[in-house]
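In: Sharing a sequence plus its predicted fold:
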Amino acid sequence: MLFSSIVFLFTFLPIILILYYIAPGRIKNLVLLLGSLLFYAWGEPVYIFLMIFSIIFNYVSGLDIARNLRNKHAKKRSLIFNIAVNLCVLGFFKYEGFVLDSLNAVFPFHISYQELPLPIGISFYTFQILSYIIDVYRENVKVQKNFMDFALYVTMFPQLIAGPIVKYAEIEKQLHVRRTSWNKFGDGAMFFIRGLSKKVLLANTVGMVFTEVTTLPAGQISVLSAWLGCAAYTFQIYFDFSGYSDMAVGLGKMFGFEFEKNFDYPYISASITEFWRRWHISLSTWFKEYLYIPLGGNRVSVGKHIRNLLIVWFLTGLWHGAAWNFVAWGLYYGVILIIEKYLLAPVLEKLPRFFGHLYSLLLVMIGWVLFFSPSFGSAAGYIGMMFGAGAHGIVDRESLYLLTTNLVLWVILIIGSTPVVHKKYEAVVCRKGQEKVIVNCMIYAVLFILCVAYLVTETYNPFLYFRF
């Protein structure tokens, strides 16, 4: 079930909100838990059993680690066993086909297998569970003894299937005590509508431009068309994923929770290092805290630091998808970050920020080609067309049509990728005062109506990160 769907907006969400707010005290957690399980089972009912297994197994594992906190060997064995089981479950469902296809490409014999549908959100909730288990092991948090509260932490539907990855320490207290109010509910509703607008009005619209370019025959794509297609995907994945994250934060507020933001205008970055401090913040933080720092971080020799970065970015790419192009995408960023760290950092600091911005945006766009391409060959071919190799001229009628007919959209996307509009809006419209409140409510009401009108009339409504 998508957040950007009529059934969610006008059936599931209103019902669970009503039940949640009329439920007394601790029953609220039960209502939210049952609603989250229903939400997860909506699309793939069979995988609800996998979810229940993960909840029970990790609840027991947490208790076992907590019981052996003074026995280092026992708690370490329990931790290793837990991580192994969680990663095996993730590996089986997400990487079985990838591994066997890779082996079949190398060995003279063929290993047959049946491809299974990927459980939605398995990468997100597996990492979320692992953060809890590791933090219990480190004694950073106390073990959760209430089974229902632990199950709610794992399954909470606002961020269950596509993040942000919420660490247990961030909401440990909120599982027991959280504040709800009309002001907070209103803030949550605005966050949700803002994210819905990003997803429906911007990401879906520019996504059709990307589809139009990539469905052209290979010999009919000009240089300008190739760049416009890449730009369209660059905007689509940002507004798609950041829009979903905003909706998740907004829903959390509506139920009294506070989730950390997952995006901070990454396309205004002046370096790739800065880009990854602003893009998918919860994932970057997870890898930093649970892999990069335990490996030694940057407090080691240069050789080991480079090793650590390559390991982290190899796994970051693999986390995003079971294909070699995702691995290449991760290593691509790993190599760039190493070069920035040891060679380019002093140069970028001296240059005007504008040049750093262009440098970063160019590398990010090339990276997205690796990300959206089905193979290395197609990625290399597409990047070649962006720079003239194999392209159908520099400019053609199709590229001019895509540029001019979507000119207003391109301008909106560019401005919307920066904090300019949001800051101006907050300064002018969000000030206190009855008139300002009315104007604010009217603007968000219009945005919501436009989103609903789009969803009723259009069938193009993908969510890119569901496949991860």
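Out: Here it is on my side, so go on.
In: CA atoms for contacts and neighbours, from now on please.
Out: Will do.
In: And the helix or strand containing residue 422, what's buried?
Out: Assigned by DSSP states H and E, residue 422 belongs to helix 420-428. Under the neighbour-count criterion of 16 or more other CA atoms under 10 Å, helix 420-428 has nothing buried.
In: Beyond that helix, next helix or strand please.
Out: helix 434-457.
In: what separates the residue lying farthest from the centre of the chain from residue 101, distance-wise?
Out: The centre of the chain is farthest from one residue, residue 108, which by CA atoms, centre = their mean lies 38.3 Å away. Per CA to CA, to the nearest Å, residue 108 is found 12 Å from residue 101.
In: ditto for residue 358
Out: Here the criterion is CA to CA. By it, residue 358 lies 38 Å from residue 101.
In: so how many other residues sit close to residue 18?
Out: Using other CA atoms under 10 Å, residue 18 has 10 other residues around it.
In: Now do the contacts for it.
Out: Contact analysis of residue 18 by CA atoms under 8 Å, 6 or more residues apart in numbering lists nothing.
In: And here is the other one:
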Amino acid sequence: MFFNSLAFAIFLPIVFFLYWFVFNKNKSTQNALLIVASYYFYSCWDWRFLFLLVFSTFLDYYTGIQIEKGKSEKSRKFWFWLSILVNLGFLGIFKYYNFFASSFSELLNTIGVKASPILLEVILPVGISFYTFHGLSYVIDIYYKRIKAEYNFVDYSLFVSYFPLLVAGPIERATHLLPQVKVKREFNFQTAKEGIYQIVWGLVKKVVIADTCAVYANAIFDHYTSVNSLSLILGAVYFAFQIYGDFSGYSDIALGVSKLFGLDLLRNFNYPYFSRDIAEFWRRWHISLSSWFRDYLYIPLGGSKGGIWMKIRNTFIIFIVSGFWHGANWTYVVWGFINAVYFLPLLLSDSNRNNIDTVQLKFNFDSVRVLMNIVLTFLLTCVAWVFFRAKTITDAVLYLKTIVTNGNFSSQYLDNERYNYELLPMIALFVLVEWNNRTKVEPISGRRSMLKLAIAIAVIIALGTYSDYKEFIYFQF
């Protein structure tokens, strides 16, 4: 069930009505309703994988209690590693087994040893990377005594399976969401209104920006050998806005939907394309994942407290693992490696925390420098996105090489159904709107919010007529 589908447009009001007008006696009945709704929501993808979600939930619930109750460090470690290994084991089997089997087979064939890998004919369960990380952070926090174990199975189940964040995040923390789950919610009209605004803005990003950019970006990347330099550059730019509109749009819808139920989720995007360096970009892009790897991988490895080689090692580990988290393909690993290379000079020069405020521009020379830094950061990000989008590393390298060697920057017509250069003014308008509202969670709120809402809905309807209700990109992760 997609957020941008008719099925969800029917599902959400029904759950909202039952939540506030039928099951509103206490938080337990509200939570039970949300669990049932979440399991139904997930089963719409493939009901057979519900057992994975339920098993993962029970595993971390039970091991969390055993870790807290453990009378010896040996006992606590046993339950801790049982949870970690089983969770990562399921993730590895479903997401990475075929990748490693194929890669090992190719390595053997390269050195002259004939090998045929035994591959699993399984599909990737939707959202497995996200709900697995929910459980992992919960168990890790209990082991290190940052939180207490949750003994109410219904409350914990909702924390793991809550449908707005179930299939594509944000990656929640027990310290943030569980306390909200454990208390009764009261309806707040202002919060609900903000939620609706955020849902609509998320749909603008998805339907108006991401889905329309996807048409042109796909045409370019799928036929990159037959188009010129200008088209290749535009293809990279269009994909940059496609993935931003797609993923941040999903996150906005998730946060907005959750506000309708009186629950606050972690913010996942904070206008990342206005970043002045790569370090700032990663503080603003997929914030819940970046902070997860920072807290549960980077800092335990020593962070940036050790010597220069430890800093370099930890930086490359966190970015490469982050890339690999996105999918079982070497292109994601290279994408992570490239971002580590971008980040390293900032870390070594101790300037990775220089830009932590909201960017401001004035009519002076310093603002020209800031603007140039924003453009440069965006261009570097687009280069890395080529590897993220390409099917193979070879495709990505040839794509970038052709931009340099083709040398043809003339206007080129592409034989696709709709949209070409008409996208550029639409993207420019989108950037202008976001820039003007970069200090807000989403642009529709504030003065003349109802007029903004009406315009946004009109644009969604106008361009949504041509939308194929495309799947969200991050559903495959």
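Out: Here it is on my side, so go on. As the structure is a prediction and not an experimental result, all values here were calculated from the model.
In: Overlay the chains and give the TM-score.
Out: Here the TM-score for the pair of chains, by TM-score structural alignment, normalised by the length of structure 1, is 0.91; 454 aligned residues with a CA RMSD of 2.4 Å.
In: Look up the average distance of the helix holding residue 422 of structure 1 to its aligned counterpart in structure 2.
Out: For helix 420-428 of structure 1, the mean deviation from structure 2 after alignment is 7.5 Å (mean CA distance after the TM-score superposition for structure 1).
In: Please work out which residues outside that helix touch it.
Out: residue 415.
In: how far is that helix from where the chain is centred?
Out: 25 Å (CA atoms, centre = their mean, to the nearest Å).
In: tell me the angle of that helix relative to helix 434-457?
Out: Relative orientation of helix 420-428 of structure 1 versus helix 434-457 (axes from the mean of the first three to the mean of the last three CA atoms, to 10 degrees): 140 degrees.
In: And residue 52 of structure 1? What does it align with in structure 2?
Out: Matched by TM-score structural alignment, residue 52 of structure 1 corresponds to residue 54 in structure 2.
In: Now the helix or strand harbouring its match on structure 1. Mean distance?
Out: Using DSSP H and E, the secondary-structure element containing residue 54 of structure 2 is helix 50-69. On superposition with structure 1, the mean distance recorded for helix 50-69 of structure 2 (mean CA distance after the TM-score superposition for structure 1) is 0.8 Å.
In: how much space between residue 335 of structure 2 and residue 421 of structure 2?
Out: From residue 335 of structure 2 across to residue 421 of structure 2, the span is 28 Å (CA to CA).
In: between these two, who's got more neighbours?
Out: Neighbour comparison, residue 335 of structure 2 and residue 421: the larger count goes to residue 335, with 24 against 13 (by other CA under 10 Å).
In: residue contacts, whichever residue in structure 1 pairs up with the more buried one?
Out: Mapped onto structure 1 by TM-score structural alignment, residue 335 of structure 2 lines up with residue 329. Taking CA under 8 Å, 6+ apart as the contact definition, residue 329 of structure 1 lies against 317, 367, 370-371.
In: and what of residue 264 of structure 2?
Out: 177, 180, 255, 258.
In: are any of those residues buried, and which?
Out: Buried by 16+ other CA under 10 Å: 177, 180, 255, 258, out of these.
In: Setting aside sequence neighbours, what's the nearest residue to residue 206 of structure 2?
Out: Among residues not flanking residue 206 of structure 2 along the chain, residue 246 sits closest, at 4.8 Å (CA to CA, 6 or more residues apart in numbering).
In: aligned partner of the one you found in structure 1?
Out: Using TM-score structural alignment, the partner of residue 246 of structure 2 in structure 1 is residue 240.
In: so who does that match touch?
Out: 198-199, 203-204, 463-464.
In: Which residue ranges of the stretch 1-150 of structure 1 form helices?
Out: For the stretch 1-150 of structure 1, the helices defined by DSSP state H, counting those that start in this stretch cover 6-7, 13-22, 27-43, 48-67, 72-106, 122-138, 147-155.
In: out of those, nearest to residue 299 of structure 1?
Out: Residue 299 of structure 1 lies closest to helix 122-138 among the helices of the stretch 1-150 of structure 1, at 20.3 Å (CA to CA).
In: In structure 2, what stretch matches that closest one?
Out: Under the criterion TM-score structural alignment, helix 122-138 of structure 1 matches residues 128-144.
In: Tell me how far the counterpart of residue 171 of structure 1 in structure 2 lies from residue 248 of structure 2.
Out: Under the alignment (TM-score structural alignment), residue 171 of structure 1 pairs with residue 177 of structure 2. Per CA to CA, residue 177 of structure 2 is found 20 Å from residue 248 of structure 2.
In: Not counting residues beside it along the chain, what's closest to the residue nearest the centre of structure 2?
Out: In structure 2, the centroid-proximal residue (CA atoms, centre = their mean) is residue 286; its distance is 5.1 Å. Nearest non-adjacent residue to residue 286 of structure 2, counting by CA to CA, 6+ apart: residue 268, 5.1 Å away.
In: again with residue 19 of structure 1
Out: Spatial nearest neighbour of residue 19 of structure 1, excluding adjacent residues (CA to CA, 6+ apart): residue 31 at 7.0 Å.
In: How many neighbouring residues does residue 195 of structure 2 have?
Out: Neighbour tally, residue 195 of structure 2, other CA under 10 Å: 23.
In: for residue 398 of structure 1, same thing?
Out: By other CA under 10 Å, the residues close to residue 398 of structure 1 number 16.
In: And what about the aligned partner of it in structure 2, helix, strand or coil?
Out: Superposed on structure 2 with TM-score structural alignment, residue 398 of structure 1 falls opposite residue 413. With DSSP: H, G, I helix; E, B strand; the rest coil as the basis, residue 413 of structure 2 sits in coil.
In: Next, the buried residues of stretch 410-427 of structure 2.
Out: Buried, per 16+ other CA under 10 Å, within stretch 410-427 of structure 2: 420, 423, 427.
In: repeat for stretch 123-138 of structure 1
Out: 123-137.
In: just curious, which of these is nearest to residue 385 of structure 1?
Out: For the buried residues of stretch 123-138 of structure 1, the residue nearest residue 385 of structure 1 by CA to CA is residue 123; the value is 33.3 Å.
In: Surely that closest one touches residue 90?
Out: Yes: in this structure residue 123 of structure 1 lies within contact range of residue 90 using CA atoms under 8 Å: 7.0 Å.
In: picking up where we left off before, just the angle for the helix holding residue 54 of structure 2 relative to helix 73-91, thanks.
Out: Using the same axes, to 10 degrees, the inter-axis angle of helix 50-69 of structure 2 relative to helix 73-91 is 160 degrees.
In: Perfect, I'm done here.
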